[in-house]
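S.K.: what follows is a predicted structure for the sequence shown.
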Amino acid sequence: MNEVPLPSDIRLHLKSRTLELVYPDGSFELTAEYLRVHSPSAEVRGHGIGQGVLQTGKKLVGLKQVVPAGNYALKIVFDDGHDSGLFTWEYLYDLAHDYDRYWNDYLRQLEAAGASRDGGMIARG
């Protein structure tokens, strides 16, 4: 895998609940919800392939802080108490640059599960 560039700037926007990453090819604002449902934690991904847990009801989740984890990752603290995933530079770059695919996949998974971003289940008519 080619080495990904590190962001030249990282801005935490508490009001808009976004994390802005600035790369040589552009600036990317990732919502707290997007980062939360794609957390690399075991709670979200599971402990093995195919054991991921679909995150629902995270539409209004916010960001509390971002903490460097050595030279390789960021620890993102969410206002729902979640803070166990370490977002490596490679993973953040991938999330930023492939946002549309990841977000649309997530929305399809929610729909297939009859779940919602607001929480709870969607009534089927």
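M.R.: Looks like it arrived, so ask away.

S.K.: please count neighbours and contacts with C-alpha atoms only from this point.
M.R.: OK.

S.K.: can you give me the helices in the protein?
M.R.: Under the criterion DSSP state H, the chain carries helices at the ranges 32-37, 42-45, 89-97, 99-113.

S.K.: which one of these is the most hemmed in?
M.R.: helix 32-37 (a mean of 22; mean count of other Cα atoms under 10 Å).

S.K.: which elements pack onto it?
M.R.: Helices and strands touching helix 32-37, by 3 or more Cα pairs under 8 Å, 6 or more residues apart in numbering; DSSP states H and E: there are none.

S.K.: centre of the chain versus it, how much separation?
M.R.: 4 Å (Cα atoms, centre = their mean, to the nearest Å).

S.K.: let me see the residues that make contact with that helix.
M.R.: Residues outside helix 32-37 that contact it (Cα atoms under 8 Å, 6 or more residues apart in numbering) are 17-19, 44, 54-56, 58-63, 78, 103.

S.K.: now, of those, which are buried?
M.R.: 17-19, 44, 54-56, 58-59, 61-63, 78 (16 or more other Cα atoms under 10 Å).

S.K.: narrow those residues to those in strands?
M.R.: Using DSSP state E, the members of the buried ones among the contacts of helix 32-37 that fall within strands are Thr18, Leu19, Leu63, Phe78.

S.K.: contacting residues for the nearest residue to Arg45 once chain neighbours are set aside?
M.R.: Once flanking residues are discounted, Arg45 sits nearest to Gly52: 4.0 Å by Cα to Cα, 6 or more residues apart in numbering. Residues near Gly52 by Cα under 8 Å, 6+ apart: Ala42, Glu43, Val44, Arg45, Gly46.

S.K.: next up, a structure to set beside the first:
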Amino acid sequence: MAGLSANTPTPTEITVHQQSRVLEVAFSDGARFRIPFELMRVYSPSAEVKGHGPGQETLQTGKREVNITALAPVGHYAIQPQFSDGHDSGLYSWEYLYDLGARQAELWRDYEARLAAAGRGRDDAMPVKSAGACSSH
């Protein structure tokens, strides 16, 4: 993970809005973003989501209703949210949060294009990883 460069804006305020499901972040350069939890979860910088190299990403679906249940600081450079679906391994550096906020429209378009290419929808359930572990009623 890239460290902070001298010109990386740092958060001056971070607010979790449970009702609207957005993380509001104000930065030292005056920028203020409202980043939807769903976008954060879909673009989690964790190995579980990103994979270990290009083309190994796991397409995330069914995250529209996800909440952040806890938010832990990591040093002076990142936060580690815990999501209501149990995901908690993503470290969001200040640089990454700023990028998510600044590029929201582009990231949504990219996500929707990847969903369309996979024939999936935003609200589809995530596929179950282990075969035979799913029981239907």
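M.R.: Cool, got the structure. If you're wondering where the values come from, they're calculated on a predicted model, not measured in any experiment.

S.K.: before we move on, the earlier item: can you redo the buried ones among the contacts of helix 32-37 of the first structure as a markdown table with distance to Asp118 of the first structure?
M.R.: Formatted as a markdown table, these follow (distance: Cα to Cα, whole Å):
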| residue | distance to Asp118 of the first structure |
| --- | --- |
| Arg17 | 16 |
| Thr18 | 18 |
| Leu19 | 21 |
| Val44 | 17 |
| Leu54 | 13 |
| Gln55 | 11 |
| Thr56 | 7 |
| Lys58 | 6 |
| Lys59 | 6 |
| Val61 | 10 |
| Gly62 | 14 |
| Leu63 | 17 |
| Phe78 | 16 |
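
S.K.: which residue is nearest the middle of the second structure?
M.R.: Met40 (2.0 Å; Cα atoms, centre = their mean).

S.K.: now check the first structure for the residue matching that one.
M.R.: Aligned against the first structure by TM-score structural alignment, Met40 of the second structure finds its counterpart in Leu35.

S.K.: for that match, give its distance to Tyr99 of the first structure.
M.R.: 10 Å (Cα to Cα, to the nearest Å).

S.K.: likewise for Arg117 of the first structure?
M.R.: From Arg117 of the first structure to Tyr99 of the first structure the distance is 17 Å (Cα to Cα).

S.K.: show me what Thr10 of the second structure lines up with in the first structure.
M.R.: So Thr10 of the second structure corresponds to Leu6, using TM-score structural alignment.

S.K.: ok, for that match, nearest residue in space, not its chain neighbours?
M.R.: According to Cα to Cα, 6+ apart, the nearest residue to Leu6 of the first structure is Trp89 (6.5 Å).

S.K.: isn't that neighbour up against Ala69?
M.R.: No. Trp89 of the first structure lies out of contact with Ala69 (Cα atoms under 8 Å); the separation is 10.4 Å.

S.K.: what is the corresponding segment of the first structure for stretch 109-118 of the second structure?
M.R.: Counting by TM-score structural alignment, stretch 109-118 of the second structure corresponds to 104-113 in the first structure.

S.K.: ok now the matching stretch, how far from the chain's centre?
M.R.: 15 Å.

S.K.: with the second structure superposed, average distance for that stretch?
M.R.: In this overlay with the second structure, the average offset of stretch 104-113 of the first structure from its partner residues is 0.7 Å by mean Cα distance after the TM-score superposition for the first structure.

S.K.: list of residues touching that stretch?
M.R.: With Cα under 8 Å, 6+ apart, stretch 104-113 of the first structure has contacts from Leu54, Thr56, Ser116, Arg117.

S.K.: circling back to that earlier point, and the residue nearest to Arg45 of the first structure, what's its match in the second structure?
M.R.: Gly52 of the first structure maps onto Glu57 in the second structure, by TM-score structural alignment.
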